[in-house]
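In: model this:
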Amino acid sequence: MAVRPLRVVFAGTPDFAVPCLAACRASGAEVVAVYTQPDRPAGRGRKLAASPVKEAALAAGIPVEQPESFKAESDRERLAAYAPDLMVVVAYGLILPRKVLAIPTLGCWNVHASLLPRWRGAAPIQRAILAGDSESGVDLMQMEAGLDTGPVLIERRTPIAADETGGSLHDRLSALGADALAEGLRRTLAGETLAARAQSEDGVMYAHKLDKAEAKLDFGEAAIALERKVRAFDPWPVAEAEVGGERLRIWAARAVEGVAGTEPGRIVAASREGIDVACAEGALRLLAVQRAGGRRIGIADYLNARPELKQAAS
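Out: You can find the predicted model right below:
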């Protein structure tokens, strides 16, 4: 008698989750449905837009479900009707209640972009950069009712580079997560039961959701902290600062030595190498900025438009 393939329901929403959906499809498992967030207004026209995961699922001919939540029994019954052996959850955007976690025969797996228990929650990639962590990674986790508290099945680690941005780390962890998931599926399809490692009770940190207000730079902080903000908030929400009387978006910057006793926020140097702004500790060298209504430009181009800043720094 032929063995029925592993039936997988995939739940995810943003770009980060798309490689994991591809890993599920390539594993030999049968992806019987994809769950994703309802279409949301996006762009200048605020027209309803499908999530990246929805677009990938439709292109692959996979049924798509978009419940607002699983509070209604009818939504849980619809999930159960797919008879899933396993539910794979990657940046879905909904907390799954116990009744949902209990539906798949093998439970629910989650691909989380941190080394648990550090950085549980919504924004682990950016929080790791903001904290100056030297290492990050992804955990394939067996889900339980708590927020990212379940035991870890497979872990992948990677160093955080000195010039790492939120965008670059996002892309690397997305690929790493797909790799960890592919291994988990391969071993499960081969009949192996994955060993589950309970998370430590020490070192728990919560990665709270990003707030645009956090992106406003305060030169009363240390330069290294501001450099980390610039890197963490690229590509969203993008750091902002008042520089020479103008509000700018700061796309690239690095901490350098400052001039002792200089008032924070004062421009102490301005050349093609960058604009150095005094901080409480050190100075922040601005390397790429964006003016209101403009595009991202290098500092040399910005100074061509504002030559008075060179004189102010001299």
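In: C-alpha from now on. contacts and neighbour counts both.
Out: Will do.
In: and the helices in the protein?
Out: Counting by DSSP state H, the segments of the chain that form helices are 18-26, 52-59, 73-81, 98-101, 124-130, 166-189, 223-232, 299-305, 308-313.
In: buried residues, stretch 36-49. List them.
Out: Neighbour counts over stretch 36-49 (16 or more other CA atoms under 10 Å) mark 36, 37, 38 as buried.
In: residue contacts, the second one?
Out: Listed by CA atoms under 8 Å, 6 or more residues apart in numbering, the contact partners of residue 37 are 12, 13, 51, 66, 67, 68, 92, 93.
In: how far away is it from residue 281?
Out: Taking CA to CA, to the nearest Å as the measure, residue 37 and residue 281 are separated by 43 Å.
In: now do residue 63
Out: Distance, residue 63 to residue 281, by CA to CA: 55 Å.
In: pick out whichever of those two has more residues nearby.
Out: Taking neighbours as other CA atoms under 10 Å, residue 63 and residue 281 compare with residue 281 leading, 22 against 14.
In: I'd say the more buried one and residue 223 touch.
Out: Yes: if you go by CA atoms under 8 Å, residue 281 and residue 223 touch, sitting 5.9 Å apart.
In: report the longest strand in this structure, please.
Out: strand 246-256 (DSSP state E).
In: quick check: angle from that one to helix 223-232?
Out: On the basis of axes from the mean of the first three to the mean of the last three CA atoms, to 10 degrees, strand 246-256 is oriented at 110 degrees to helix 223-232.
In: redo the buried residues of stretch 36-49 as JSON lines? Include distance to residue 30.
Out: Output for the buried residues of stretch 36-49, formatted as JSON lines (distance: CA to CA, whole Å):
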{"residue": "36", "distance to residue 30": "18"}
{"residue": "37", "distance to residue 30": "21"}
{"residue": "38", "distance to residue 30": "23"}
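In: for residue 100, give its distance to residue 143.
Out: Counting by CA to CA - residue 100 and residue 143 are separated by 11 Å.
In: more neighbours, these two?
Out: Shown here are residue 100 and residue 143; by other CA under 10 Å, residue 143 has more neighbours (23 against 20).
In: who's in contact with the closest residue to the more buried one other than its chain neighbours?
Out: Computed as CA to CA, 6 or more residues apart in numbering, the closest residue to residue 143 that is not its neighbour in sequence is residue 150, at 5.0 Å. Contacts for residue 150 were tallied using CA under 8 Å, 6+ apart; they are 141, 142, 143, 144, 198, 199.
In: please provide the structure for the following sequence as well, for comparison with the first:
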Amino acid sequence: MKLIFAGTPEFAAAALAALIEAGHEIALVLTQPDRPAGRGMKLKMSPVKTLALEHGLPVAQPLTLKTPEAQALVCDVGAEVMVVAAYGLILPQAVLDIPPRGCLNIHASLLPRWRGAAPIQRALLAGDAQTGITIMQMDAGLDTGDMLLVRPLRIDPEETAASLHDRLAEAGAAAIVEALANLQSLTPVKQPDEGVTYATKLVKEEARVDWLQPASVVARAIRAYNPVPGAHATLGGETLKLWHAVSCEGAGEPGRVLRADAEGMVVACGVGAVRITCLQAPGGRRLAAREFVAGRPGLEGARFDAGGG
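Out: Predicted structure coming up:
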């Protein structure tokens, strides 16, 4: 099938790779403009652009799809379908109307739950037991289109956003290949009016650990913000990145380090405690908690700043 693919990050690159492997003709790849990244702030290509160029696919990086020039670019390709995955630009109705078989979106949630920008992290923060992939026929609303294919995925008890992202990317890639192979026989299903939630964009400020919260909430937040924006908390004047934690037994002043040993750093919360198993000091690398603790005697009894908003 002749396709246009629109996407930007690794999640989208997994789907593009699967479509190439399945033998589809990718007539055009749309992706976000190169952005400054890293300490040197050099321009960096998106994962989708990198993959597309490796396969010799034509790439365009318009700032918007609202101009006549950008819309003509899409129209002139003559693709049957546009596949969209975490593209980052709004598709106006004029673009949605161009492909004769529509625009299909790979969305990382079980719609209508977690419409919007950060469905993976919001599902983890909420303590959802499952999430999944929805292949959706796009319309002009925010993730409101009819559902063509739904693939549920269980959320593991110690899941991070990083691990869940990778599993969903793999599931999304398989689902879009399946959807395109069966496009004529798929029946669009309207999303229910009940159960609508919105996955608002992540901001760095919300990732500051609030030790006054129950341990289950704190542990989920630490895992949900791994890798972006990274949960952080201040201990002894240092702002540490916390990458993984689980709930455990313990009680004390919120933020107080109850134990620091080879099994991790146990910190009291508003209710219960969390065991931090992976963390990072400023300018350092990620360390298993046993390594971190071994190099810092006297942690037990120290107290993190309370944090929160």
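In: ok, how many other residues are close to the counterpart of residue 119 of structure 2 in structure 1?
Out: Under the alignment (TM-score structural alignment), residue 119 of structure 2 pairs with residue 124 of structure 1. By other CA under 10 Å, 27 other residues sit near residue 124 of structure 1.
In: do you know how far residue 124 of structure 1 is from residue 235 of structure 1?
Out: 15 Å.
In: could you do residue 96 of structure 1 as well?
Out: Using CA to CA, we find residue 96 of structure 1 at a distance of 28 Å from residue 235 of structure 1.
In: from residue 155 of structure 2, how far out is the residue most central in space within structure 2?
Out: Nearest to the mean C-alpha position of structure 2, by CA atoms, centre = their mean, lies residue 120 at 4.9 Å. In this structure, residue 120 of structure 2 and residue 155 of structure 2 are 10 Å apart, going by CA to CA.
In: residues that sit against both of the two, list them.
Out: Residues touching both residue 120 of structure 2 and residue 155 by CA under 8 Å, 6+ apart: residue 164.
In: what count of nearby residues applies to the counterpart of residue 92 of structure 2 in structure 1?
Out: The alignment partner of residue 92 of structure 2 in structure 1, by TM-score structural alignment, is residue 97. Counted with other CA under 10 Å, residues neighbouring residue 97 of structure 1 total 14.
In: list the contacts for the closest residue to residue 97 of structure 1 other than its chain neighbours?
Out: In this structure, residue 97 of structure 1 finds its nearest non-sequential neighbour in residue 145, 6.6 Å apart by CA to CA, 6+ apart. Residue 145 of structure 1 is in contact with 96, 97, 98, 101, counting by CA under 8 Å, 6+ apart.
In: then residue 66 of structure 1?
Out: Taking CA under 8 Å, 6+ apart, we find residue 66 of structure 1 in contact with 35, 36, 37, 38.
In: wait, the last one touches residue 64, no?
Out: Read that as residue 38 of structure 1. No: using CA under 8 Å, residue 38 of structure 1 makes no contact with residue 64, being 10.3 Å away.
In: spit out the residues that contact these two alike.
Out: Joint contacts of residue 38 of structure 1 and residue 64 (CA under 8 Å, 6+ apart) do not exist.
In: how much space between the closest residue in space to residue 91 of structure 1 that isn't next to it in sequence and residue 237 of structure 1?
Out: If the residues on either side of it in the chain are set aside, residue 91 of structure 1 comes closest to residue 12, at 5.3 Å by CA to CA, 6+ apart. Per CA to CA, residue 12 of structure 1 is found 21 Å from residue 237 of structure 1.
In: next: residue 133 of structure 1.
Out: 20 Å.
In: more neighbours: these two, which one.
Out: residue 237 (17 against 12).
In: surely that one and residue 216 touch.
Out: No: Residue 237 of structure 1 is not in contact with residue 216 according to CA under 8 Å; the separation is 9.7 Å.
In: what count of nearby residues applies to residue 304 of structure 1?
Out: 12.
In: structure 2: which residue goes with that one?
Out: Checking with TM-score structural alignment, residue 304 of structure 1 has residue 294 as its match.
In: return the residues in contact with that match.
Out: Neighbour list for residue 294 of structure 2: 261, 262 [criterion: CA under 8 Å, 6+ apart].
In: in stretch 83-93 of structure 1, what's buried?
Out: Neighbour-count burial for stretch 83-93 of structure 1, counted by 16+ other CA under 10 Å, picks out 84, 85, 86, 87, 88, 89, 90, 91, 92.
In: between the residues you listed, which is nearest residue 295 of structure 1?
Out: Using CA to CA, residue 91 is the member of the buried residues of stretch 83-93 of structure 1 that lies nearest residue 295 of structure 1, at 29.9 Å.
In: residue contacts, the closest one?
Out: Residue 91 of structure 1 makes contacts with 11, 12, 13, 14, 16, 17, 111, 112, as judged by CA under 8 Å, 6+ apart.
In: again, 10 Å this time
Out: If you count contacts by CA atoms under 10 Å, 6 or more residues apart in numbering, residue 91 of structure 1 has them with 11-18, 36, 110-113, 122.
In: the residues you listed in strands, which ones?
Out: Per DSSP E, strands hold the following members of the contacts of residue 91 of structure 1: 11, 12, 110, 111, 112.
In: got a quick PyMOL command for the buried subset of those residues?
Out: Only the buried entries of these go into this PyMOL selection, using 16+ other CA under 10 Å:
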select buried, resi 11+12+110+111+112
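In: kindly indicate which of the ones in strands among the contacts of residue 91 of structure 1 lies nearest residue 292 of structure 1.
Out: The closest of these, once distances to residue 292 of structure 1 are taken by CA to CA, is residue 12, at 33.9 Å.
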